[in-house]
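In: turn this into a structure:
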Amino acid sequence: EWLLKRSPRLLLTLQVRKVALLLALIPIIGYALITGLNPPAQRALLMTLVFMGAILLDRQWCSLNNLAIAALLILTLDPPALFGASFQLSFAATAGIIMLLPTLQNHYQEIRGSASDQREGRPAVIIGRKVLFWIGASLLVSTVATLVTTPLALHHFHRVSLLSSLTTLLATPPLFFLTLPSALAGLALAALNLPGGAPLLLLSAWGVEFTTAITGHLAALPFSFYYLSPPSPAEWGAWLGLFGALLLYRRQRFWAAATGGAMLLLLLLLPALEQWRRGQSSNSRVTFIEVGHGQATVVELPGNRTVLVDGGGPATLSTDIGEQLIAPFLRHRRIRRLTAVVISHPHADHYNGIPFLLRHFRPQTLWINGQPGVSPDYQTLLRTATDLGIEIAVPSGGEELVSRELKEGGTARLYNLADFHRREGGGNSSPEDSVNDQSLVIGYQHGDFLFILPGDIGMGQESRLLAELETTARATVLAASHHGRRTSMDPAFVATVAPRYIIVSDDERRTDYRRVAKWQTMGAQTLTTGRDGSITCTVAGGELTCQPAIRRR
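Out: Have a look, this model is predicted:
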């Protein structure tokens, strides 16, 4: 528009502003295509097109209406986008900024209208005030966007950033004033086979590296972000009340401040109330988490005590099972600390997710079978536990690991059933089978209900377990030994234990469903994490139920 206004002829013959908008469509659409048209880019493009259409048609426009139209168009084309983190975060942040914008505009007009300093011949003061205002406004806008998206970020990612406003202030200028212009100009010159494209692209790459270094250093700070549980329904209500108070602040400052303060207090009290409720509960909950080929069992005892028995997944995965699967489950259950962690034996599919959990859930004790393991990762895990001040202990046969008195009488206790880990091998020639046969065999007793978690022991150790436990061998829930492999789950063992439920923790492709069908005919309801998802067994009111996450018809 500024260039077109330089020509008096164009000013006399054309509506310069509308022509400028039409010409601007080309780079706007081109940039949106370059970014891949992800939800934030779609939102920005559609809002811009609606804004341009309003001006071209001489209609009034409203930012919130533009935002709503953009959301409607995106959801019309892709309804499932409503449930995506990108869509929700982008539109929530934009809505918050739009609602704040009038206040910022009014304040900026006050600064522009302040002519007293200009009449006194002090333009430097005006420039300084404008610079400070824009810095403050940038921080404020970023803070509002962060505040508005905090419950969504907690819901999707279980963490909140404390330095996002500062990161945005430092990282945005080099991106918008250096990286993007030089990249677009370099691509244009390269496409036209003109000189100068390569230096511009190198400059753009330097801008990306500079921005990445800034964000990396800030993210590495110990207080840059915190992991928290996703909001409960009551906490969602408190967040909405807080946002409503912010919207009313310009009109009803007293009531808005009172409501906002009450909502903040509620957000602080609700987690404490939840922890108190968990402490008063006399129920037990045992969850077999779906981790693929691996084992991760969370035992929630009465009195807000939680133990993780094994925590590993496929060794071939590049992602951290502890960070990506087990920790989100614990936070969803609003578990802040682990009372103890048990590693049945040093195979990666039973421990490779535990280092992250040791650092973030700080158990008091790490129970292991005492075998050295063959992987350096296992030794690193043990050193991590030592550095964190976590006690490392090897249980003996029959030793109680965690217990809790029940209100109705009796005890809920987690204990080690056998001392196979203190014996040499298990009569197997294979070193791999020898390590498996030295697994800790964990039992969890709540009243009349017994859970047996036998690790990866084979048929020989199963027979020894029956002989040593004698009449106490019957269990209500049995985790399939060694993921239900042919070398484990001897029919005689299954028949003697006579479980009501058998839980197989393994990838669906590895599960032997012929054996599953056989166990079903023996009277055991068999659930597999590969097909049924995470499986939760609850003991409450003298009853036990096991429910899969995926209900099959």
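In: going forward, measure contacts and count neighbours with C-alpha atoms only.
Out: Fine.
In: tell me the centre residue of the protein?
Out: Among the residues of the chain, the one closest to the centroid is residue 157, at 3.1 Å (C-alpha atoms, centre = their mean).
In: for the host helix or strand of residue 515, name the packing helices and strands.
Out: Here residue 515, judged by DSSP states H and E, is contained in helix 513-521. If you count contacts as 3 or more C-alpha pairs under 8 Å, 6 or more residues apart in numbering; DSSP states H and E, helix 513-521 packs onto strand 525-528.
In: re the thing from before, could you measure from the residue nearest to the centre of the chain over to residue 391?
Out: Separation of residue 157 from residue 391 (C-alpha to C-alpha, to the nearest Å): 30 Å.
In: still on that earlier bit, OK, contacts around the residue nearest to the centre of the chain?
Out: For residue 157, the contact set (C-alpha atoms under 8 Å, 6 or more residues apart in numbering) is empty.
In: from residue 264, how far out is it?
Out: For residue 157, the distance to residue 264 - C-alpha to C-alpha - is 21 Å.
In: look at residue 412 and tell me its secondary structure.
Out: strand (DSSP: H, G, I helix; E, B strand; the rest coil).
In: host element of the nearest residue to residue 234 once chain neighbours are set aside?
Out: Of all residues not flanking residue 234 in the chain, residue 270 sits nearest, at 7.8 Å (C-alpha to C-alpha, 6 or more residues apart in numbering). Here residue 270 sits within helix 253-280, counting by DSSP H and E.
In: and the next element down the chain from that helix?
Out: Next in sequence after helix 253-280, counting helices and strands by DSSP H and E, comes strand 284-288.
In: which secondary structure elements does that following strand sit against?
Out: Taking 3+ C-alpha pairs under 8 Å, 6+ apart as the contact cut, strand 284-288 packs with strand 295-301, strand 535-540.
In: which one of these lies closest to residue 289?
Out: strand 295-301 (5.6 Å; C-alpha to C-alpha).
In: ok, and for that closest one, which residues are buried?
Out: Within strand 295-301, the residues scored as buried using 16 or more other C-alpha atoms under 10 Å are 295, 296, 297, 298, 299, 300, 301.
In: to compare against the first, here's the next sequence to fold:
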Amino acid sequence: MKRPLVPIVIFYLVGVLTAHYHLVSLPVVLITAAALFLVFIAAFLYNEKFLATFSALTLFGFLGYLMLYPNTPIKQAQSYISTVTGGKRINIEGIIDETPQRAKGRTRLYIRDVTVHEKNCSYAFPGRIQVSIKRAHMLFRYGDRIRFFATLKKPKNLQNPGGFDYERYLAYQHVYATAFLADDRGLIIIRSGEGNRFLQFIEELRHRIRESLEKQVPSPSRDILKALVIGEQDTIPDQIKQQFSRLGLSHLLCISGLHVSIVAWLSYLLGMSLLRIYPRFLLYINAFKLAVFFSIFPVLLYCFIAGFNIPTMRSAIMVICYLIALLLGRREDLLHTLFVAAFMTLLFIPTSLFHLSFQLSFSAVLALIILVPRWRSFMPEQEKDPFEQRNPVLEKCRHLFRDSFLASAAAILGTAPLVAVSFHYFSFLGIFSNIIITPLVTFLIVPLALLAAFVLFLMPGLGTLLFSTAGVLTDICLNCTAFWSRIPSVEIKLGTPALWEITVFYLLVAGFTFLWKTTLRGCVFVAAVSFILLEGGLLFYAQAGPGLLRVTFLDVGAGDAALIEYPQGQTMLIDGGGFMDENIDIGETVIAPFLYHQGIKQVDYLVLSHPHKDHAGGLPYIAENFRVKELWLNGETGAFEAYARLMRAAQHKGIKKIYCSAKTSPRSIDEVRIDFLAPDDIALKGSNNDQSATNNNSLVMKLTFGTIQFLFCADILQDAEHRLVNENVPVEATIIKAPHHGGISSNTEEFIRAVSPQVAVFSCRSYGTLMLPHPDVLARYRKGGATIYQTDKNGAIVIETDGTTYQVAPHKKEADG
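Out: All right, here's what the predicted structure looks like:
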């Protein structure tokens, strides 16, 4: 077998995926692996090549399972963790295990060797904990032993289709509990220097580089250079990240194989230049291999200075594997070298498979290796006229532009499905922006910044000058990206592609590449046209609507958010959830991924029932990134950033604002009648500290489709409920979104009798000592005969109706009758 590692890696990946999705239990794997090992021995002894090969490859699959299994959530530890995450404050001691992360005024620490202290005893905590500090005034370092009081919580996912698996993400970092501190006043640094001595030395170097950048280079150029040199991306402004994302340049903001390769290349050039100083020395050694060998050490140093986190470690492994291949004389077999690097990476860090950076790096390099040589063959060189004199500089520039264009195109096509899954866009300028910006960053900014970091410790003045020069070049780069990102239609929004769509896309790329010059070219063209027509038909069907009314109550924690999909395809989002801490954008992290998963790129109507953070938090991101026609409001204004941002987005994008109250005439959307039941009148005033008044002014809407009625009560309290009942407002409904998350200050018995719902949905999550929904409220709805669904237990709750009957489909089936 010419490239044995290709099938080995494939089988190994299957094993890792089997462990990731818990498709097979560990005992079954161990018993089957033992039996298969005996089969392999027998096949090998009897010279059964096919059976021996297949058995060996399957054993590599089992190896992948066993390598990932210890990183999956530890069930034995979960029962113990539950005893210390029960809501009480406990005394915690541990050692900071990574460089503290600082972003948006918040500090995040990862603590290992955790000990929980109680009155009469102390005991160790399994794994690590993640501590978030909202306002930190102390300077924390890697290796500090700290002690503090906090309430530990088990990580918990928000259960929505297409949602991010936060629990597994933390478990793969051996983090099994989280804690939050408002400030660091109650936190004590017992002593420092308890980490690895070498890593502490590296951390001191990183600290000096960080200080120099903060003094010499202004933001945001400073933030870009910190990301490129020491791997700290947390301080990069969101606007800059969005600009790079729109242009397909996000890979430049994180240390990847590209940056590490540049370090290796520059180190090789420096080594060759030094060796040429003594020509006679070249008679006794292989200069090429010696320069390649010594370039490994700058690569390792750069990776340590960059934090040596998992993406950096992975990049180092891949580049070092390639350098070793050069030392062994395997420079031509790049595909085999790539799979060696992938196998080594996944062998030592099996969780890398689920990191987007690994997926993008591997797919981009694989596309470069496979596609670019084939595409070059489509453009044969013209025969040179011996009497024609060509400018060699122009010829080199022509070849450089051609190769850059082909490489950029191959990388973009190779990563396009992954980008669509993760970022939901395709950038039309990606090919051209990469041709210009990527060389500027990789061949000028990165080398200058790295040289400045090295020189800083020997000649501080020169290091400062080099950092300033790199900052100027970064400013130029940022000005270009800011200008290009403002070009209209620079990108198209995409829904989350299905697995079959990704497979067909890659098959078509391969077909055009390898079959275009064969007689099967027509078949490939017909397949491509058929695929485009099928996608167009699916899009038309989605926009036309299924003829049903679908309401999805999203799990957004303690807030409210409901998506309405009307029978003919129009959509409405009622509230957008949110947290008291506005640093977490629930629109970006929860609601938008769900919409993309559903293939929704336009939200025709946004509704803000009242200006509270737990209802408005996610709406600004939706208004900024989706096509929205109207914004419905109750008239009150909010004095917090999310509300102000929503208003700015509405003005910037020309979204029509409509103020609604009980005096507003009913609306009809796709044969669904919408009645506005509250507030009594439009409250054109600012919300104040009286939370009850704002809650009672919530926009209450009733949707009627055939004989099925939905009542959305927002956060109205008893006063508003009494008014609705006493004024004989028609509140009766089949399904009710229970008022105020099921709080005891709402949901009176008389209101529940007036509504008489068959289904009660609670958008809720208990926190601290506040239980939501309140047990008494649940008892009232049960007494009224309603089936109860809660987003904290059931996750997203989908209710679909044809106007006569309805079906309830919770994300997690845990209904309460």
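In: what's the counterpart of residue 83 of structure 1 in structure 2?
Out: Superposed on structure 2 with TM-score structural alignment, residue 83 of structure 1 falls opposite residue 354.
In: its match: what's it in contact with?
Out: Contacts of residue 354 of structure 2 (C-alpha under 8 Å, 6+ apart): none.
In: what about the alignment partner in structure 2 of residue 400 of structure 1, how many residues nearby?
Out: For residue 400 of structure 1, the aligned residue in structure 2 is residue 666 (criterion: TM-score structural alignment). Residues contacting residue 666 of structure 2 under the criterion other C-alpha atoms under 10 Å number 15.
In: any idea how far the match of residue 83 of structure 1 lies from residue 410 of structure 2?
Out: For residue 354 of structure 2, the distance to residue 410 of structure 2 - C-alpha to C-alpha - is 22 Å.
In: then residue 629 of structure 2?
Out: Distance, residue 629 of structure 2 to residue 410 of structure 2, by C-alpha to C-alpha: 37 Å.
In: ok, those two, which is more surrounded?
Out: Taking neighbours as other C-alpha under 10 Å, residue 629 of structure 2 and residue 410 compare with residue 410 leading, 25 against 17.
In: trace that one over to structure 1, please.
Out: Using TM-score structural alignment as the criterion, residue 410 of structure 2 maps onto residue 144 of structure 1.
In: what about its match, helix or strand, and which?
Out: For residue 144 of structure 1, the host element (DSSP H and E) is helix 123-157.
In: now the element after that helix, going C-ward?
Out: strand 159-161.
In: counterpart of that next one in structure 2, which residues?
Out: Going by TM-score structural alignment, strand 159-161 of structure 1 sits over residues 425-427 in structure 2.
In: related to what we said a few turns ago, and the residue nearest to the centre of structure 1, how far from residue 458 of structure 1?
Out: 39 Å.
In: same question, residue 37 of structure 1
Out: Applying C-alpha to C-alpha, the value for residue 37 of structure 1 to residue 458 of structure 1 is 54 Å.
In: neighbour-wise, which of those two wins?
Out: Taking neighbours as other C-alpha under 10 Å, residue 37 of structure 1 and residue 458 compare with residue 458 leading, 26 against 15.
In: now check the more buried one against structure 2: what is it aligned to?
Out: Match for residue 458 of structure 1 (TM-score structural alignment): residue 717.
In: just give the nearest non-adjacent residue to its match, would you?
Out: residue 746 (4.5 Å).
In: ok, the one you found - contacts?
Out: Per C-alpha under 8 Å, 6+ apart, neighbours of residue 746 of structure 2: 716, 717, 718, 721, 739, 740.
In: what of residue 294 of structure 1?
Out: With contact taken as C-alpha under 8 Å, 6+ apart, residue 294 of structure 1 is in contact with 311, 312, 313, 314, 349, 350, 483, 505, 506, 507.
In: state which strand of structure 2 is the longest.
Out: strand 106-117 (DSSP state E).
In: what stretch of structure 1 does whichever helix or strand comes after that one fall on?
Out: On the C-terminal side of strand 106-117 of structure 2, the nearest following helix or strand under DSSP H and E is strand 122-124. The alignment of strand 122-124 of structure 2 onto structure 1 (TM-score structural alignment) finds no residues at all.
In: let me see the residues that make contact with the helix or strand that contains residue 11 of structure 1.
Out: Using DSSP H and E, the element containing residue 11 of structure 1 is helix 8-13. Contact with helix 8-13 of structure 1 is made by 4, 5, 16, as judged by C-alpha under 8 Å, 6+ apart.
In: mind checking which of the residues you listed land in helices?
Out: residue 16 (DSSP state H).
In: could you dump the contacts of helix 8-13 of structure 1 into CSV with neighbour count added?
Out: Formatted as CSV, the contacts of helix 8-13 of structure 1 follow (neighbours: other C-alpha atoms under 10 Å):
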residue, neighbour count
4, 16
5, 14
16, 18
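In: could I get the contacts of helix 8-13 of structure 1 as JSON lines with distance to residue 61 of structure 1?
Out: Listed next are those as JSON lines, based on distance: C-alpha to C-alpha, whole Å:
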{"residue": "4", "distance to residue 61 of structure 1": "24"}
{"residue": "5", "distance to residue 61 of structure 1": "24"}
{"residue": "16", "distance to residue 61 of structure 1": "19"}
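In: just the closest of the contacts of helix 8-13 of structure 1 to residue 185 of structure 1, please.
Out: Proximity of the contacts of helix 8-13 of structure 1 to residue 185 of structure 1 (C-alpha to C-alpha) peaks at residue 4, which lies at 21.5 Å.
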